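Mind looking at a prediction? Sequence and model below.
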Amino acid sequence: MDHLTVTAPGAGQDAVLLEDVTVTLSAARTAVIGENGSGKSTLARAIAALVPAASGTVTVHGVDAEQDVKALRRILGMVFANPAAQSIMPTVREDVELTVKALRDDAGRKLAKDEVAGRVEAALAEHRLTELADRPCLSLSSGQAQRLAMCSVMVGQPQVVIADEPTSLLDGRHRRIVADRLLGGAGRGRFQLLLVTHDLELARDCDEAVWIHDGRLRAHGPAAQVVGEYERFLDQEFAGEAAGQPR
């Protein structure tokens, strides 16, 4: 990101959601942390070209995010907090199959039917969805739906995965499953991860972190260091509020 600024229409003048963010994220696993309304999700959506930049540029693995959205879609996948918004096919298998059918072999040809079927079944097994393969997507629990969302994204073999609060609606068991898929051995080395999260334990497990505060880049560095700075800030804010001081 180079001098990235994102705005939204407001009464009288535009509201600034992100202001002059310049940073290069090269680690395998990067956490994005900050308070509600700080601009974390806006940052993720700008990288994914889901919101336009008012000024500045975003480059993802050599692709200009705004100028070549088609190329960006080939290398980047996004997992949202609400997985129900991502499933567009009637059943679990069909949803995964939709992604696989869009893949091409090394010669640029569509995959053969037997290869499509093989990849779909392998992906379902990897994400513990085989027994749910013929279930309607709308019948899944939040945890099951999040596993499906990750499966449908990862089976497309993206170079970059952005996960925006992927554990916020999950119970403890599914949080562990999702964390393993994104941060553990299952995901390591297969894609670069950008994890937007309030879960500071997950953030600390990343390689680096960025802290967004009031739409600006507050800190960037090793995850443990940045998370520690953010926790000290929160402690100071809480102590001030407890003493009756205005924020």
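That came in fine, so what should we check first? Being a predicted model, the structure only gives us computed values, none of them experimental.

Going by C-alpha atoms from here, please, whenever you check contacts or count neighbours.
Fine.

tell me which element the residue nearest to Ala203 when sequence neighbours are not counted falls in.
Nearest residue to Ala203 in three dimensions, chain neighbours excluded: Ala31, at 5.2 Å (C-alpha to C-alpha, 6 or more residues apart in numbering). If you go by DSSP states H and E, Ala31 is part of strand 29-33.

Tell me which residues are up against that strand.
The contact list for strand 29-33 (C-alpha atoms under 8 Å, 6 or more residues apart in numbering) reads 40, 183, 192-198, 200, 203-204, 206-212, 223, 227.

Can you name the element that comes right after that strand?
Next element after strand 29-33 (DSSP H and E): helix 40-47.

name the helices or strands packed onto that next one?
strand 15-21, strand 160-164, strand 192-196 (3 or more C-alpha pairs under 8 Å, 6 or more residues apart in numbering; DSSP states H and E).

Measure how that helix sits relative to strand 29-33, angle-wise.
On the basis of axes from the mean of the first three to the mean of the last three C-alpha atoms, to 10 degrees, helix 40-47 is oriented at 130 degrees to strand 29-33.

Would you mind identifying the next helix or strand past helix 40-47?
Counting by DSSP H and E, the element after helix 40-47 in chain order, helix or strand, is strand 55-57.

And the next helix or strand past that following strand?
Heading C-terminal from strand 55-57 (DSSP H and E), you reach strand 59-60.

how much space between Val178 and Thr42?
From Val178 across to Thr42, the span is 22 Å (C-alpha to C-alpha, to the nearest Å).

scratch that, Ile162 is what I was asking about
In terms of C-alpha to C-alpha, Ile162 sits 12 Å off from Thr42.

Counting by contacts, list what the helix or strand harbouring Glu237 packs against.
Here Glu237 sits within helix 223-242, counting by DSSP H and E. Contacts defined by 3+ C-alpha pairs under 8 Å, 6+ apart place helix 223-242 against strand 29-33, helix 200-204, strand 208-213.

now the angle from it to strand 29-33?
10 degrees.

Just say helix, strand or coil for Leu217.
Put simply, Leu217 is strand when judged by DSSP: H, G, I helix; E, B strand; the rest coil.

ok, second structure coming up, stack it against the first:
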Amino acid sequence: MRGGRLSPRIVVAGLAVTISVQAFPAFSQTLGQPPDTMAARVEACTPCHGNQGEGTSDVYFPRLAGKPAGYLYNQLLAFKNGRRRYPPMNYLLEFLPDRYLQDMADYFAEQRPALPATAQSDVSNQVLQHGQTLVARGDPQRQIPACGSCHGPGLTGMEPGIPGLLGLRPNYISAQLGAWRYGTRTAKAPDCMQQVAARLTEADVTAVAAWLASRPAAINAAPAPKGAYVLPFACGSESD
């Protein structure tokens, strides 16, 4: 410093430090950064699907936790590719690589939060009985297989691609069965869910949705291992 004036070298060095801090704030904010974990990365999913994928109070957003990773991956791909249409999901997934979608699916498949308490049904006992019959025995005369023949005796699904049906709200179940019936939701061929749902009436859908939503949590809610039981017909989900 000469005569109260800073050396040009000091001025330049000071400017360089200021610019580097402004241009690269990460260097000045090393503390308090979120952890680089999948739990942190899927925070965008939690407002709709819960912190661990357990679901929320919104009846149209499903539980993700504990479903087979193959099933979850297929659904993420379907939203990314537009086979399933829901703008917020389509937008969130449009530019994510498939490998990352698999990592997301693996994360939610490993979560095991408790199933929500079942709500009191507002349908009649007769409707619930009809739903129980379709879930447990189907309707052979109309070529409708029992839900349990594909989704398992305990309705917990089977690896790698058949989801469990417990912990879902009746409105969500009804909406998805309607989507299968009208072709707005599709799956890998042979699309067995579309074939089954097309044979259901509105009354069938209401009954099945109400009875499934009334089921208590299973002692072991994990999906059955691949090949644990034989499906009644060929289904693309079985081989995913």
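Right, received. Where do you want to start? Given the structure is predicted, the values throughout are model-derived calculations rather than measurements.

Just the TM-score for the two chains, thanks.
Once the chains are laid over each other, their TM-score by TM-score structural alignment, normalised by the length of structure 2 reads 0.25; 100 aligned residues with a C-alpha RMSD of 5.8 Å.

Would you agree Thr5 of structure 1 is in contact with Ala15?
No - Thr5 of structure 1 is beyond contact range of Ala15, at 10.8 Å (criterion: C-alpha atoms under 8 Å).

These two: which has the busier surroundings?
Thr5 (23 against 12; other C-alpha atoms under 10 Å).

does the more buried one belong to a helix or a strand, and which?
Per DSSP H and E: strand 2-8 holds Thr5 of structure 1.

What about Arg181 of structure 2, how many residues nearby?
The number of residues near Arg181 of structure 2, taken as other C-alpha under 10 Å, comes to 22.

If you count neighbours, what's buried in the helix or strand containing it?
Assigned by DSSP H and E, Arg181 of structure 2 belongs to helix 170-182. Going by neighbour count (16 or more other C-alpha atoms under 10 Å), the buried part of helix 170-182 of structure 2 is Pro170, Asn171, Tyr172, Ile173, Ser174, Gln176, Leu177, Gly178, Ala179, Trp180, Arg181.

just checking, what packs against that helix?
helix 192-197, helix 202-213.

quick one: the last one to helix 170-182, angle?
Relative orientation of helix 202-213 of structure 2 and helix 170-182, computed by the same axes, to 10 degrees: 140 degrees.

list the buried ones in helix 202-213 of structure 2?
Under 16+ other C-alpha under 10 Å, the buried positions of helix 202-213 of structure 2 are Asp204, Val205, Thr206, Ala207, Val208, Ala209, Ala210, Trp211, Leu212, Ala213.

can you state the direction angle for the strand holding Ala31 of structure 1 and strand 192-196?
20 degrees.

Strand 29-33 of structure 1 to strand 160-164, inter-axis angle?
Using the same axes, to 10 degrees: strand 29-33 of structure 1 against strand 160-164 is 30 degrees.

What separation do you get for Ala207 of structure 2 and Tyr100 of structure 2?
38 Å.

for Gln22 of structure 2, that is, sorry about that
According to C-alpha to C-alpha, Gln22 of structure 2 stands 31 Å off from Tyr100 of structure 2.

Same question for Leu92 of structure 2.
From Leu92 of structure 2 to Tyr100 of structure 2 the distance is 13 Å (C-alpha to C-alpha).

and what of Tyr71 of structure 2?
15 Å.

So these two - more neighbours on which side?
The neighbour comparison of Tyr71 of structure 2 against Tyr100 (other C-alpha under 10 Å) goes to Tyr71, with 23 against 13.

tell me the secondary structure for that one?
helix.

pretty sure Cys223 of structure 1 is touching Glu201, no?
For the record, residue 223 of structure 1 is Ala, not Cys. No - using C-alpha under 8 Å, Ala223 of structure 1 makes no contact with Glu201, being 10.3 Å away.

tilt between the strand holding Thr5 of structure 1 and helix 40-47?
110 degrees.

one step back: with Thr18 of structure 2 as the reference, name the closest of the helices and strands packed on helix 170-182 of structure 2.
helix 202-213 (59.6 Å; C-alpha to C-alpha).

Show me what the closest one packs onto, helices and strands only.
helix 125-136, helix 170-182.

Distance to Met38 of structure 2 added to the ones you listed, as a markdown table?
Formatted as a markdown table, those follow (distance: least, C-alpha to C-alpha, whole Å):
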| stretch | distance to Met38 of structure 2 |
| --- | --- |
| helix 125-136 | 36 |
| helix 170-182 | 27 |
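
Okay, and Cys48 of structure 2 sits in which element?
Going by DSSP H and E, Cys48 of structure 2 is part of helix 46-49.

got the buried residues for that helix?
Quick answer for helix 46-49 of structure 2 (16+ other C-alpha under 10 Å): Cys48, His49.

Can you tell me how far Lys175 of structure 2 is from Thr206 of structure 2?
Slight slip there: residue 175 of structure 2 is Ala, not Lys. In terms of C-alpha to C-alpha, Ala175 of structure 2 sits 10 Å off from Thr206 of structure 2.

Kindly report the same for Ala213 of structure 2.
Ala213 of structure 2 is 11 Å from Thr206 of structure 2, by C-alpha to C-alpha.

rewinding a little: could you turn the buried ones of the contacts of strand 29-33 of structure 1 into a PyMOL selection?
Of these, the buried ones can be selected in PyMOL as follows, counting by 16+ other C-alpha under 10 Å:
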select buried, resi 40+183+192+193+194+195+196+197+198+200+203+204+206+207+208+209+210+211+212+223+227
